[in-house]
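Trainee: When you get a sec, could you give me coordinates for this:
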Amino acid sequence: MNSNKTIAFVGLGSMGLPMAQNLVKAGHSVRGFDMRTEAMDTLAAAGGVRAESVQVACRGADILVLMVVNADQARTVLIDAGALAALPEGAHVCLMATCPPDAVKRLSEEVAADGKVLVDAPVSGGVVGAKAGTLTIMVGAPKPSYDAVASVLRTMGDKLYHCGPEQGQGAVVKAINQLLCGVHLAAAGEALALGQKAGVDTATLLEIVSGSAASSWMLKDRGSRMLMEEPPVTSAVDIFVKDLGIALAAGRSVNMGLPLAAAAHQVFLSESGSGNGLADDSQVIAAYRRLNGIS
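Mentor: Presented below is the predicted three-dimensional model:
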């Protein structure tokens, strides 16, 4: 039996485009749509189909992959742009953006009311993981729906987890992942800024703590960029403003206080509010430098 699918893919950004290209390489028929025509042209050059609209991409598709910025954009694509109406009965909508769990639940209800199924499937791994097909994908959906899309998701990520039978449970796991990443990153910035204020050699400090029990993945990945004057941007400060906000919303939804996440969120907000929201997220260290008069 032919396992290849017809896939509508909306959101061909820095992660979405390589994800869609990996689907094409696996033999799926991929119809891509993005507001940037150059992104669609790149997908077409790789063997995908350049859709002239969201509705054209979705007609007859087995699966719609949404790799958009947030839940509001997802709803705009589904409702306002007509994706939901264009999809055939029983089609699956894979929402792969990082969204608040409550928003995912509301979207899933709207999708279900139209005879389709939303699969909550946020990802972690960044552009590097998207290109390599090594993303971590956290799925919240009934088991039959998970099984229906699992082979397609495995083309984009080699670490696929069924986090629970309800839409929104994948979003909760992603929010917790981002909570830890944000807190670890803010703590790394605080530690290295303290070293700088105290006058120790920060490169030596970084080498020592990176190889000790004090280390974290975020410290080892971002620490060297914290010490650069103008590091390349791999993920922006504003991403953690958004994602830690989602983590805090997840906490509120279950009436749970998250004081460390809140403190980290304030540090990222401070850096964004200083005009550096588009800077590399390692530059959260600059918020500590300003706070403590470190030049």
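
Trainee: Only C-alpha atoms from now on, for both contacts and neighbour counts.
Mentor: Noted.

Trainee: what sits against residue 166?
Mentor: The neighbours of residue 166, taking Cα atoms under 8 Å, 6 or more residues apart in numbering as the test, are 140, 141, 142.

Trainee: Distance to residue 244, secondary structure and neighbour count for those residues - can I get that in CSV?
Mentor: Listed next are these as CSV, based on distance: Cα to Cα, whole Å; DSSP: H, G, I helix; E, B strand; the rest coil; neighbours: other Cα atoms under 10 Å:
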residue, distance to residue 244, secondary structure, neighbour count
140, 20, strand, 27
141, 23, coil, 25
142, 27, coil, 16
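
Trainee: Now flag whichever of those residues is closest to residue 160.
Mentor: residue 140 (11.2 Å; Cα to Cα).

Trainee: which residues does the closest one contact?
Mentor: 119-121, 146, 162-171.

Trainee: Please generate a structure for the following sequence too, so the two can be compared:
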Amino acid sequence: MTKFGFIGLGAMGKHMARHLVQRGLPVTVFDSNAAAVEDLVRGGAARGASVRDVAEKAEVVMVCLPTPDIVEQVAIGEGGIAGASAVKVFVDHSTTGPTVARKVAAALAVHGIQALDAPLAGGVAGAEAGTLTVMVAGDTGAFALARPALETYGRNVSHLGEQPGLGQTLKLVNNMIAGSALVTAAEAVLFGVKAGIPAHTILQVLSGSATARGFAVETLLADKVLSRRFDFGFRMDLMRKDMRLALSEAEAVGAPMFASAVVKQFFDAAVADGEGSNDMTRVVHQIEKLAGTTIGSAGGPA
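Mentor: Next up is the predicted model:
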């Protein structure tokens, strides 16, 4: 049986690694947070002493990390995965952008390691339920070796092609649409609130509309914002990072992103206001302040 490794047991990674254990797949885990490792070990995972130790024990090593810099350090930095004896396939579930994915793939190939960029959609809830969308790019044989693990936490696992970075590109497309839809939907709903329609009425009607319904309306606004819980499970600073990556990569290939550039500024403003570590849905506060009212059960001053 293929031996797996999992590095990065944060908000999503801890659930993904748990699915591997529950499916009976042998997995060695590591994270800088010792408590997160201990929790998985109690559940049946093997303990990795370091990044390199995991790669010395596992043929397929998956990572789920917060930033491109950390991914590069773990994959090809000193004491990282490159050069370890056991690892054959490196699977990156982080969002790094296609440029970093290609750089990492080329550097690992020198060591005989195949790299798959395999970013995710579905958030923390999807990771916990095992219903993530996994967007994979890279060698077909490497994908086949990793697939049994990916399918433990991915309901929709797609191989986009062998060119490194295609998965990262699609993830940036996904997040740019999600962030833009949230901002524009919030703006439109606040127009309705200011005109005198209760927010809950607006969202109830829109959820039944064939033209306006969708994830931003039904999940982000009607559930996470209307309730004022703001608990979608994805940090503001990470969404902003993904938007910055999307704009940079789009410019590199000559794709226009005029509207998306404006949307990013709302996330810039939210981070500047100290919201970086809070949930991405709190970007709605920026629009509420401009409107002078809120999206809430009864509306009211912002």
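
Trainee: what TM-score comes out when they're superposed?
Mentor: Once superposed, chain against chain, the TM-score is 0.93 (TM-score structural alignment, normalised by the length of the first structure); 292 aligned residues with a Cα RMSD of 1.7 Å.

Trainee: rewinding a little: and the contacts of residue 140 of the first structure, which two are furthest apart?
Mentor: 146 and 171 (14.6 Å).

Trainee: Which members of the contacts of residue 140 of the first structure are positioned in helices?
Mentor: 146, 169, 170, 171 (DSSP state H).

Trainee: Correct me if wrong: the first one contacts residue 139.
Mentor: Yes. Proximity of residue 146 of the first structure to residue 139 meets the contact threshold set by Cα atoms under 8 Å, at 7.3 Å.

Trainee: Who has more neighbours out of these two?
Mentor: Neighbours per residue (other Cα atoms under 10 Å) separate residue 146 of the first structure from residue 139, with residue 139 holding more: 34 against 22.

Trainee: What lines up with the more buried one in the second structure?
Mentor: Alignment note: residue 139 of the first structure maps to residue 136 in the second structure; criterion TM-score structural alignment.

Trainee: Could you list which residues are in contact with its match?
Mentor: Residue 136 of the second structure neighbours (Cα under 8 Å, 6+ apart): 116, 117, 118, 119, 143, 157, 158, 159, 160, 161, 166, 167.

Trainee: Which of these sits closest to residue 35 of the second structure?
Mentor: Looking across these and measuring by Cα to Cα, the closest to residue 35 of the second structure is residue 119, at 25.0 Å.

Trainee: Please pull up the equivalent of the closest one in the first structure.
Mentor: By TM-score structural alignment, residue 119 of the second structure lines up with residue 122.

Trainee: Report the buried residues of stretch 1-9 of the second structure.
Mentor: Under the neighbour-count criterion of 16 or more other Cα atoms under 10 Å, stretch 1-9 of the second structure has 3, 4, 5, 6, 7, 8, 9 buried.

Trainee: ends of that stretch, how far apart?
Mentor: End-to-end span of stretch 1-9 of the second structure (Cα to Cα, to the nearest Å): 23 Å.

Trainee: Just the helices from the stretch 151-300 of the second structure, written as ranges.
Mentor: Ranges of helices in the stretch 151-300 of the second structure, per DSSP state H, counting those that start in this stretch, are 166-194, 199-207, 215, 236-253, 258-270, 284-291.

Trainee: List the contacts of the fifth one.
Mentor: When you say that, I think you mean helix 258-270 of the second structure. By Cα under 8 Å, 6+ apart, the residues outside helix 258-270 of the second structure that reach it are 176, 179-180, 183, 236-237, 239-240, 243-244, 247, 276, 282-283, 285-286.

Trainee: now those residues: which count as buried?
Mentor: Buried residues within the contacts of helix 258-270 of the second structure, counting neighbours by 16+ other Cα under 10 Å: 176, 179-180, 183, 236-237, 239-240, 243-244, 247, 276, 282-283, 285-286.

Trainee: And those residues, which two are furthest apart?
Mentor: 247 and 285, at 23.1 Å, using Cα to Cα across those.

Trainee: The second structure: strands as residue ranges?
Mentor: 4-7, 27-30, 46-47, 60-63, 89-92, 114-117, 120-121, 132-136, 154-159 (DSSP state E).

Trainee: Single out the most deeply packed of those strands.
Mentor: Greatest average neighbour count among the strands of the second structure goes to strand 114-117 (a mean of 29), per mean count of other Cα atoms under 10 Å.

Trainee: what does residue 97 of the second structure align to in the first structure?
Mentor: So, by TM-score structural alignment, residue 97 of the second structure is matched to residue 100.

Trainee: quick one: that match and residue 276 of the first structure, what's the gap?
Mentor: 24 Å.

Trainee: Check residue 122 of the first structure too.
Mentor: 26 Å.

Trainee: who's more crowded, these two?
Mentor: residue 122 (26 against 20).

Trainee: Just give the closest residue to that one, not the sequence neighbours.
Mentor: residue 96 (4.1 Å; Cα to Cα, 6 or more residues apart in numbering).

Trainee: quick one: that neighbour and residue 69 touch, right?
Mentor: No. Using Cα under 8 Å, residue 96 of the first structure makes no contact with residue 69, being 9.4 Å away.

Trainee: Comparing those two, which shows the higher neighbour count?
Mentor: Of the pair residue 96 of the first structure and residue 69, residue 96 is the one with more neighbours under other Cα under 10 Å, namely 26 against 15.

Trainee: can you pull the contacts of that one?
Mentor: 65, 66, 67, 68, 120, 121, 122, 123.

Trainee: Among those residues, find me the one that's closest to residue 272 of the first structure.
Mentor: residue 68 (21.5 Å).

Trainee: what do we get in the second structure for that closest one?
Mentor: Match for residue 68 of the first structure (TM-score structural alignment): residue 65.

Trainee: how many other residues sit next to its match?
Mentor: 22.

Trainee: Report the separation between it and residue 153 of the second structure.
Mentor: On the measure of Cα to Cα, residue 65 of the second structure and residue 153 of the second structure end up 16 Å apart.

Trainee: again, but for residue 23 of the second structure
Mentor: 10 Å.
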